[in-house]
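**Q** pasting the sequence and the predicted model now:
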Amino acid sequence: MQVSRLLQMTYILLEKGTVTAPELAERFEVSVRTVYRDVEALSQAGIPVYTSQGKGGGISLTDRFVLNKSLLTDKEQDEILFALQSLSAVRLPDLGEAFSKLSSLFRKNSTSWIEVDFSPWGTGDKQKELYTLLKQAILEQRVISFTYLGAAGEHNSRKAVPVKLLFKDRAWYVEAYSFERGALRTFKITRMSNVQLLEGEGTGLLEFQQVRTASAGTSDEEIKVNESPRIRLVLNIEPAGAYRIVDEFKEEEILKLEDGSFQLISDMPSGEWLVQYLLSYGDILEVMEPESLRLEMKARTAKMAQKYSG
């Protein structure tokens, strides 16, 4: 993200001449200190950028400087543009503008060769705003507060310092230092609500710096799953479930039967999560082994049927 910001900053300085650090900080939603770090990075990269004090002062480029696009080959220019297109998967609003400006600078047509969107259907501006807020918290190492929906349906107030965004198993997560746990934890973004960026929250940040590289970011649910004993499953799944089992199981665990159905043999962690996962297949799945899990599924489905018996 810093490379994209540096390119945009250079373009803005070329276009406007002199810009103040607070203006750039507001534009990129970072701190003034981060802007000055970017200025230093540009200078180290050979861009003749300088700062001036007093009225009319700010950050500028030397008058005779021109961003020489010939420093990049056609292939390198294409790779930069393609990378920006791929990054649009996180739906950050500034990437489209950066892509447009660089396309113009390189004099290249806007060829939309790829489109990746990891966001769920129906998500809108609210989720985009959350990504922007989390990005700011990560870049500035700021504390956030939020309400988190736990696996058992309970709502808990949490404080944390976000470290990075993760996309795993078709969902977005944020890895963050949790003050309640005193360690890095992973939170599913769709379970977070009332997210706020706190002002003047320095308490615990030193502790965060000490443990951030020594602790793995693991969700409470993931800890429970990983610590659960594994059991050998034998499942029969009807042909209608083919699209799911290909996505969710290894090829060597899948056996296609003569009637077009599938038999799956897999080792999976036991627990409530496993029952809920198997129930998500509905009536196209039948547990063959172990017998204890087969009986549990029978009891659960009977209880479900009872709710609709009236």
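**A** That came through, no problem.
**Q** make it CA atoms for all contacts and neighbour counts henceforth
**A** Will do.
**Q** ok, now how distant is Arg33 from Glu140?
**A** Distance of Arg33 to Glu140, computed by Cα to Cα, to the nearest Å: 9 Å.
**Q** out of those two, which sits in the more crowded spot?
**A** A count of neighbours by other Cα atoms under 10 Å puts Glu140 above the other of Arg33 and Glu140, at 17 against 13.
**Q** distance between the strand or helix carrying Tyr50 and the chain's centre?
**A** In this assignment (DSSP states H and E), Tyr50 forms part of strand 49-52. Put simply, strand 49-52 sits 35 Å off its chain's centre (Cα atoms, centre = their mean, to the nearest Å).
**Q** which residues touch it?
**A** Strand 49-52 is contacted by residues 39, 42-43, 57-62 when judged by Cα atoms under 8 Å, 6 or more residues apart in numbering.
**Q** next one: the helix or strand following it to chain centre, how far?
**A** Under the assignment DSSP H and E, the closest C-terminal helix or strand after strand 49-52 is strand 58-61. Distance of strand 58-61 from the chain centroid (Cα atoms, centre = their mean) equals 34 Å.
**Q** so which elements touch the next helix or strand after strand 58-61?
**A** For strand 58-61, the succeeding helix or strand toward the C-terminus, using DSSP H and E, is helix 74-87. Counting by 3 or more Cα pairs under 8 Å, 6 or more residues apart in numbering; DSSP states H and E, the packing neighbours recorded for helix 74-87 are helix 93-106.
**Q** in addition, the following structure is provided for comparison:
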Amino acid sequence: MNRTTRLYALVEELRAAAPRPRTVAALAARFEVSARTVQRDLQALMETGVPVRTTSGRGGGWSVDPHMTLPPIHFTADEASALTAALATADAHAPYAGAARTAAQKIAASMTGPASAAAHHLAARIVALPARSDSAVRTAVEQAVTTNTVLRLTYIDAAGRESERAVEAAGLLTANGMWYLIAWCRSRQAGRGFRLDRITAATPTAERARAHDLAELLRGSAAADAVRPAPLAALTSPL
């Protein structure tokens, strides 16, 4: 068993045992490797963001939260190559770009032989001119959208006027290479779009935002005809 296969197998072994921990000795015996090799593999998983953790003392060992990981997904070589290229070249200033990069690294690490070579070749032939946006702002926007909380921001509109806003994030819109936060603006008492590169400061709060329908907030705006990207349709269909 090569190391890439063993890393995936380790995660699945911990998922199957969850919430009970597995000791290094037990894992070493299971995969017929040394305890040192298992320790090194578990450390590598932690460094790539896999939520494995260790507890000490009697009954301790290594475990993983099954709700924080996905079971193995079997991509074809073409699918893996396309995903790697798309994720690896994602705009570094786009929302969730950090997660996209680590996802690309995990997919690339799982590929070997012709599939790996094809993915690297394709990614090397794609370039992009990144948009400018503050990373702290981007992180705050990501948090507000993901956790459905109120966001306080400083915004400069197209005329150069600066204002302070408290907004209830509803979603994200991308158009012509730009990203917009679509939200209910408490100051204007209406739905508004805020271009991310015009947000000069953003502070997340713990206050829960009311639920808002994204299509309703866009109604009557220049983005009223916005549609969900086709690759996301499967993720938004009823379970």
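**A** Happy to help now that I have it. Remember, it's a predicted structure, so these values are computed and weren't measured experimentally.
**Q** and the TM-score between these chains?
**A** The TM-score (TM-score structural alignment, normalised by the length of structure 2) is 0.54; 167 aligned residues with a Cα RMSD of 4.0 Å.
**Q** distance of the residue nearest to the spatial centre of structure 2 from Tyr155 of structure 2?
**A** Here the mean C-alpha position of structure 2 is nearest to the C-alpha of Ala99 (Cα atoms, centre = their mean), at a distance of 3.5 Å. Look at Ala99 of structure 2 and Tyr155 of structure 2: by Cα to Cα, they are 26 Å apart.
**Q** quick revisit: tell me who's in contact with the residue nearest to the centre of structure 2.
**A** Contacts here follow Cα under 8 Å, 6+ apart; on that basis Ala99 of structure 2 touches nothing.
**Q** biggest strand in structure 2 by residues?
**A** In structure 2, with assignment by DSSP state E, the single longest strand is strand 162-175.
**Q** buried ones in that one?
**A** By neighbour count, with 16 or more other Cα atoms under 10 Å as the criterion, the buried positions of strand 162-175 of structure 2 are 165-173.
**Q** tell me the SS of the closest residue to Pro66 of structure 2 other than its chain neighbours?
**A** Closest residue to Pro66 of structure 2 in three dimensions, ignoring its sequence neighbours and counting by Cα to Cα, 6 or more residues apart in numbering: Arg15, at 5.4 Å. The three-state label given to Arg15 of structure 2 by DSSP: H, G, I helix; E, B strand; the rest coil is helix.
**Q** what do we get in structure 2 for Phe179 of structure 1?
**A** Taking TM-score structural alignment, Phe179 of structure 1 has Arg186 as its aligned residue in structure 2.
**Q** its match: neighbour count?
**A** Applying other Cα under 10 Å, we find 14 other residues in the vicinity of Arg186 of structure 2.
**Q** same deal with Phe99 of structure 1?
**A** Taking other Cα under 10 Å as the criterion, the count of residues near Phe99 of structure 1 is 21.
**Q** aligned to it, what sits in structure 2?
**A** Applying TM-score structural alignment, one finds that Phe99 of structure 1 aligns to Ala104 in structure 2.
**Q** correct me, but that match touches Leu83?
**A** Yes: under the criterion of Cα atoms under 8 Å, Ala104 of structure 2 makes contact with Leu83 at 7.3 Å.
**Q** and for these two, which residues touch both?
**A** Common neighbours of Ala104 of structure 2 and Leu83, counting by Cα under 8 Å, 6+ apart, are absent.
**Q** tell me, the helix or strand containing Met304 of structure 1 lands on which residues of structure 2?
**A** Element membership of Met304 of structure 1, judged by DSSP H and E, is helix 291-307. Under TM-score structural alignment, there is no match for helix 291-307 of structure 1 anywhere in structure 2.
**Q** mind listing what's buried in that helix?
**A** In helix 291-307 of structure 1, residues buried by neighbour count (16+ other Cα under 10 Å) are 293-294, 297.
**Q** using a markdown table, lay out those residues together with distance to Phe106 of structure 1.
**A** Formatted as a markdown table, the entries for the buried residues of helix 291-307 of structure 1 read as follows, by distance: Cα to Cα, whole Å:
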| residue | distance to Phe106 of structure 1 |
| --- | --- |
| Leu293 | 61 |
| Arg294 | 62 |
| Met297 | 61 |
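**Q** so which of these is the closest to Arg107 of structure 1?
**A** Of all these, the one sitting nearest Arg107 of structure 1 is Met297; the distance, using Cα to Cα, is 61.7 Å.
**Q** so that closest one makes contact with Val275?
**A** Yes: in this structure Met297 of structure 1 lies within contact range of Val275 using Cα under 8 Å: 7.2 Å.
**Q** all strands for structure 2, in order.
**A** Under the criterion DSSP E, structure 2 carries strands at the ranges 52-55, 61-64, 149-156, 162-175, 178-185, 190-195, 199-208.
**Q** which among those is found nearest to Ala136 of structure 2?
**A** Among these, strand 199-208 comes nearest to Ala136 of structure 2, with 7.5 Å by Cα to Cα.
**Q** how far away from the center of its chain is the closest one?
**A** Put simply, strand 199-208 of structure 2 sits 19 Å off its chain's centre (Cα atoms, centre = their mean).
**Q** stretch 134-142 of structure 2 now?
**A** 13 Å.
**Q** give me the buried positions along it.
**A** Residues 137-142 are the ones in stretch 134-142 of structure 2 that count as buried (16+ other Cα under 10 Å).
**Q** stretch 104-116 of structure 1 now?
**A** Phe106.
**Q** next, format the strands of structure 2 as JSON lines and append distance to Ser221 of structure 2.
**A** As requested, the strands of structure 2 are exported to JSON lines (distance: least, Cα to Cα, whole Å):
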{"stretch": "strand 52-55", "distance to Ser221 of structure 2": "45"}
{"stretch": "strand 61-64", "distance to Ser221 of structure 2": "45"}
{"stretch": "strand 149-156", "distance to Ser221 of structure 2": "19"}
{"stretch": "strand 162-175", "distance to Ser221 of structure 2": "12"}
{"stretch": "strand 178-185", "distance to Ser221 of structure 2": "11"}
{"stretch": "strand 190-195", "distance to Ser221 of structure 2": "9"}
{"stretch": "strand 199-208", "distance to Ser221 of structure 2": "20"}
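**Q** so which of those strands gets nearest Asp41 of structure 2?
**A** By Cα to Cα (comparing all of the strands of structure 2), the closest turns out to be strand 52-55, at 11.0 Å.
**Q** now the closest one: buried residues?
**A** Val52.
**Q** which elements pack onto that strand?
**A** Strand 52-55 of structure 2 is packed against helix 35-47, strand 61-64, with contacts defined by 3+ Cα pairs under 8 Å, 6+ apart.
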